[in-house]
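**Student:** Here you go, sequence then predicted model.
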Amino acid sequence: MVIIVLMVVGCLGVRAQAPHIYEHTYPVVASENPQIRALMDSVAIDSIEAYIEHLCSYHNRRYDSRYIWEVQDWLVSRYQAFGVDTVMLHDFPVPDSTIETADNIIAVQWGAKTPQEFVVCGAHYDSWNDDGEDPDTIRSPGADDNASGVAGILETARLLSHYTFDRSIIYANWCAEEIGLVGSAAYARDMAEQGMDIVGYFNLDMTGYLQEGSDIHVHLMYTTQDSTIADYVYGFSHTYFPDMPIHQDWLAWGDSDYSSFNRNGYPAVHPFEDVRASSPYIHSRQDVLGLSVNSLEQSKRFTELNLGLVATLAGLQNHDVIENECITIALYPNPAKESVTILADDELQHVTVINLIGQSLAHNVVRENNKYVLDINQFPSGIYLLKISTKRGTATQRLVVL
């Protein structure tokens, strides 16, 4: 959570927001989906605690410290271990700093039906301490701000990575949030300029502090223009957590990464712990488990909410009912340099090449054949997604172009 000095209460609600780049409708959640409920019930409080403990074990996670690279490597290794399809770094410039660039971590789980549409959830992984200047000596554990949020994103990825969704999901960790949302702002701006279709962004930042005597509740931050996606959050929360209060509120003293998205034309919301009774220990050595994160049960609830919102909006496919027979597809060679052969056990109909931001680069019609040779000479080196349609259904395959 980045601190903004002399902010007037409520002013975030009237900040200018860019018009939405794309318009989407959101589900009306009037009853529970048993599969979604089962996934939410699988959120493990022990996993959340372990993630927070590990992130706090680094001397600090300041964006310009030598430790941040170790944190980055560990986060990348987690998404890879979960089996998320594509894990990459988004490099961005850091102005007025001792370092030139820093990295966001972007883990993509490709959708099966509309992979060019993305549901994004994210949390910043850098920490801060107001009491020191030397990035390599200052202690900044950052338990609530924001190991708690990162833990929620990791747990969401751990569970959802085993399932198939209509839309693509991005699990993101932002860097340099504490000096002005720098990482998320760079990513949202870059994606908007390239026309990426982000259906919704869900932010986790500070989920673990609960004032003594209080019950778990959610303060939801969003702008007026994003009231439609907020209505989706309210409806979902009231259905799955009918006894948990949730309402709109605003911070008097700070901002977070959801603002980077709504300022670039993407619908975004930020569930937060109590805005008037949030952790008093952030940005200090005392932002630790037990003191600053004193309610792992609340962090678990925020994670369940995030997971359910993402899974529902991304379109969890029914794993109990197989609508189409399994399609077997082979790509060879892969990686490839000039062409790749696609071989299916069904008659091919269409092959679409999609880049990592969801843009359709080529659409090829295949007629009455289960084999197709795709020319890839025009594509620069990198990772692409092939959306392959047959008579029985659609499948996606990852292609590496050398």
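**Tutor:** All right, it came through fine.
**Student:** When you work out contacts or count neighbours from here on, use the C-alpha atoms and nothing else.
**Tutor:** Fine.
**Student:** For the longest helix along the chain, could you pull out the residues that count as buried?
**Tutor:** Ranked by residue count and defined by DSSP state H, the top helix of the chain is helix 296-314. For helix 296-314, burial by neighbour count (16 or more other CA atoms under 10 Å) applies to 296-314.
**Student:** same question, stretch 180-194
**Tutor:** G180, L181, V182, G183, S184, A185, A186, Y187, A188, R189, M191, A192.
**Student:** Against that first model, consider the following:
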Amino acid sequence: MRRRLAVALSASLAATAVAAPPMAPPATQALLHDIGTAPSAARIEADIRKLVSYGTRHTLSDTESDTRGIGAARRWIHAEFERISSQCGGCLDVIDVAGTISGEQRIPDPTEVVSVLAIQRGTSDPGRYVIMSGDIDSRVSDVMDFTSDSPGANDNASGVAGTLEAARILSKHGFPGTIVYAALSGEEQGLFGGKIVAAKAHAEGWRIEAVLNNDMIGNIAGLNGVVDNTTARVFAEGTRATETTDEAKQRRFTGGEVDSPTRNLARYIDRMADLYVPNLDVMMVYRLDRFGRGGHHRPFNDLGYPAVRVMETNENYQRQHQDLRTEDGIAYGDVIEGVDFDYVAKLTALNAVSLAGMASAPPPPADVTIEGAVSADTTLKWQRAPASQAPHLAGYKVYWRLTTEPQWTHGFYVGDVAQHTLKNVVIDNYFFGVAAVGKDGSESPVVFPGAAGSFGGYGAP
């Protein structure tokens, strides 16, 4: 009898061992906790003051002077990226990306639009890119006025200063994926800098996982009377602009309107704020941009890349696109007094932890599919990343949520496998996704099944 009991107990323990879930990597990363508090408000203030000192950075302004105009500003940005690179042993490739624009409503005469990029090459997956950007140019009330003083302190010296500071912090570390720090020109005249850089990325086959466009990240006092330094907005479009007719037909029956890669990028940024940036909450806005307005993430969205706008929650329209003046006791103009440098540092931290998290993690899973119609179970399948691109891959995590939930609410690590079946989780009731997990606990954004949620795979986009 004792022998039979021992055999039965041994069999039971063996079955338990087989059924036990795989050991998950760490839930958070110590490095990201450090990055989440690393940005310096003092350094950011110095950068914003330097950019304001050029008087105007209008796209059509002086390009020859060393003290005034957009030419002087972009040369200083280039030199600052080079200085940052010198402190990390030349880890940044600093390049100017230019194109000549003419015959446009806001650029009628031939004008060279020059953006400055600093590229931190990935150690194992350099063809995968995450990008942070800010806009160099500024404007006053008349979009064609390129001679009047246009400080552009918040719009958008704050975004450029945040991008420079992120480069200072992240260039001290190596990451598997490539990080690009971009100062883009021509935004106010028609998003031309972004269009030129996005076209370059597409032509060269960059596998862009994310674009974080920072446009106005320094104002905390809204025209609505709200003063708030604890929230940020992330604008994220739904259905891809490049969706085909067949893909739209499939999406009608399988869902995905709120699960484009851009929306799941926004969810990722929201999660990183909760984990790593003290006293900051992200408001996800399900829209390409503010109502009827635009930003430099849009040219990337237009080509099908995941791209969001990161910005302050409360805007003061008296400090945007305004001539410097005082009327009825109200001071108009985008002056430096309207910028909260601690807040810029906080939103810079949000960008930095998101960039570092994605660049650390394996690439998002490719070819994610789902099965489970007329069944009690749901099965997800995906393609494992090539070992050369993901030598630090630990495995994958499956996620699901009610269709009305904005954020992923359920998930668990399933190990280094290429499919998983969720028993008694009915496909009709939830949305599902899969993320790649690194050995250090880093995660990719969640990928929704099918073309609607694809991040582009492991090859060219």
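**Tutor:** That came in fine, so what should we check first? From a predicted model like this one, the values you see are computed outputs, not experimental measurements.
**Student:** How alike are these chains, TM-score-wise?
**Tutor:** The TM-score (TM-score structural alignment, normalised by the length of the first structure) is 0.67; 287 aligned residues with a CA RMSD of 2.3 Å.
**Student:** The longest helix of the first structure vs the second structure, mean deviation?
**Tutor:** Following the fit onto the second structure, the mean deviation recorded for helix 296-314 of the first structure is 0.8 Å by mean CA distance after the TM-score superposition for the first structure.
**Student:** quick one on the thing from earlier: from the buried residues of stretch 180-194 of the first structure, which is closest to L385 of the first structure?
**Tutor:** Ranked by distance to L385 of the first structure (CA to CA), these are led by M191 at 17.4 Å.
**Student:** if we can go back for a sec, tell me the one of the buried residues of stretch 180-194 of the first structure nearest F241 of the first structure?
**Tutor:** S184 (29.6 Å).
**Student:** residue in the second structure matching that closest one?
**Tutor:** Using TM-score structural alignment, the equivalent of S184 of the first structure in the second structure is G194.
**Student:** Work out for me the element that match sits within.
**Tutor:** helix 192-203 (DSSP states H and E).
**Student:** In the first structure, what stretch matches the helix or strand following that helix?
**Tutor:** Using DSSP H and E, the helix or strand that follows helix 192-203 of the second structure towards the C-terminus is strand 207-214. The alignment of strand 207-214 of the second structure onto the first structure (TM-score structural alignment) covers residues 197-204.
**Student:** again with stretch 431-451 of the second structure
**Tutor:** So stretch 431-451 of the second structure sits over no part of the first structure, by TM-score structural alignment.
**Student:** Find the nearest non-adjacent residue to the most centrally placed residue in the first structure, please.
**Tutor:** In the first structure, the residue lying closest to the centroid (CA atoms, centre = their mean) is C121, at 2.4 Å. The shortest distance from C121 of the first structure to any non-neighbouring residue, by CA to CA, 6 or more residues apart in numbering, is to F202 (4.6 Å).
**Student:** related to what we said a few turns ago, mind listing what the residue nearest to the centre of the first structure touches?
**Tutor:** I153, I169, I170, Y171, A172, Y201, F202, N203, L204, N306, V310 (CA atoms under 8 Å, 6 or more residues apart in numbering).
**Student:** What is the nearest of those to A102 of the first structure?
**Tutor:** Within these, the smallest distance to A102 of the first structure is 14.2 Å, found for A172 (CA to CA).
**Student:** Quick one: map the closest one onto the second structure.
**Tutor:** Aligned against the second structure - with TM-score structural alignment as the criterion - A172 of the first structure pairs with A182.
**Student:** Surely its match and S115 touch.
**Tutor:** Yes: A182 of the second structure lies in contact with S115 (CA atoms under 8 Å); the separation is 7.3 Å.
**Student:** Show me which of those two is the more surrounded one.
**Tutor:** Comparing A182 of the second structure with S115 by neighbour count (other CA atoms under 10 Å), the higher total belongs to A182, at 32 against 25.
**Student:** Am I right that I99 of the first structure is in a helix?
**Tutor:** No: counting by DSSP: H, G, I helix; E, B strand; the rest coil, I99 of the first structure is not found in a helix; it is coil.
**Student:** which one in the second structure is aligned with it?
**Tutor:** In the second structure, the residue matched to I99 of the first structure (TM-score structural alignment) is P110.
**Student:** and if you look at I229 of the first structure?
**Tutor:** Matched to the second structure by TM-score structural alignment, I229 of the first structure sits across from L265.
**Student:** To which secondary structure element is the residue nearest to the centre of the first structure assigned?
**Tutor:** In this structure, C121 of the first structure is located in strand 114-124 according to DSSP H and E.
**Student:** I383 of the first structure now?
**Tutor:** With DSSP H and E as the test, I383 of the first structure turns up in strand 382-390.
**Student:** ditto for N264 of the second structure
**Tutor:** Assigned by DSSP H and E, N264 of the second structure falls in helix 261-276.
**Student:** Can you give the distance from that helix to the centre of its chain?
**Tutor:** Put simply, helix 261-276 of the second structure sits 9 Å off its chain's centre (CA atoms, centre = their mean, to the nearest Å).
**Student:** Check stretch 151-171 of the second structure too.
**Tutor:** Chain-centre distance of stretch 151-171 of the second structure: 15 Å, with CA atoms, centre = their mean.
**Student:** Same check on stretch 43-55 of the second structure?
**Tutor:** Centre-to-centre, stretch 43-55 of the second structure and its host chain are 24 Å apart (CA atoms, centre = their mean).
**Student:** now do stretch 271-287 of the second structure
**Tutor:** Worked out by CA atoms, centre = their mean, stretch 271-287 of the second structure lies 12 Å from the chain centre.
**Student:** So which residues make contact with it?
**Tutor:** Residues contacting stretch 271-287 of the second structure (CA under 8 Å, 6+ apart): 28, 32-33, 36-37, 229-238, 258, 263, 266-267, 269-270, 313, 346, 349-350, 353-354.
**Student:** Trace D155 of the second structure over to the first structure, please.
**Tutor:** Taking TM-score structural alignment, D155 of the second structure has D145 as its aligned residue in the first structure.
**Student:** In contact with the nearest residue to its match once chain neighbours are set aside: list those residues for me.
**Tutor:** Using CA to CA, 6+ apart and skipping residues adjacent in sequence, the residue nearest D145 of the first structure is M206, 5.2 Å away. M206 of the first structure makes contact with M1, D144, D145, N146, A147, S148, G149, F272, E273 under the criterion CA under 8 Å, 6+ apart.
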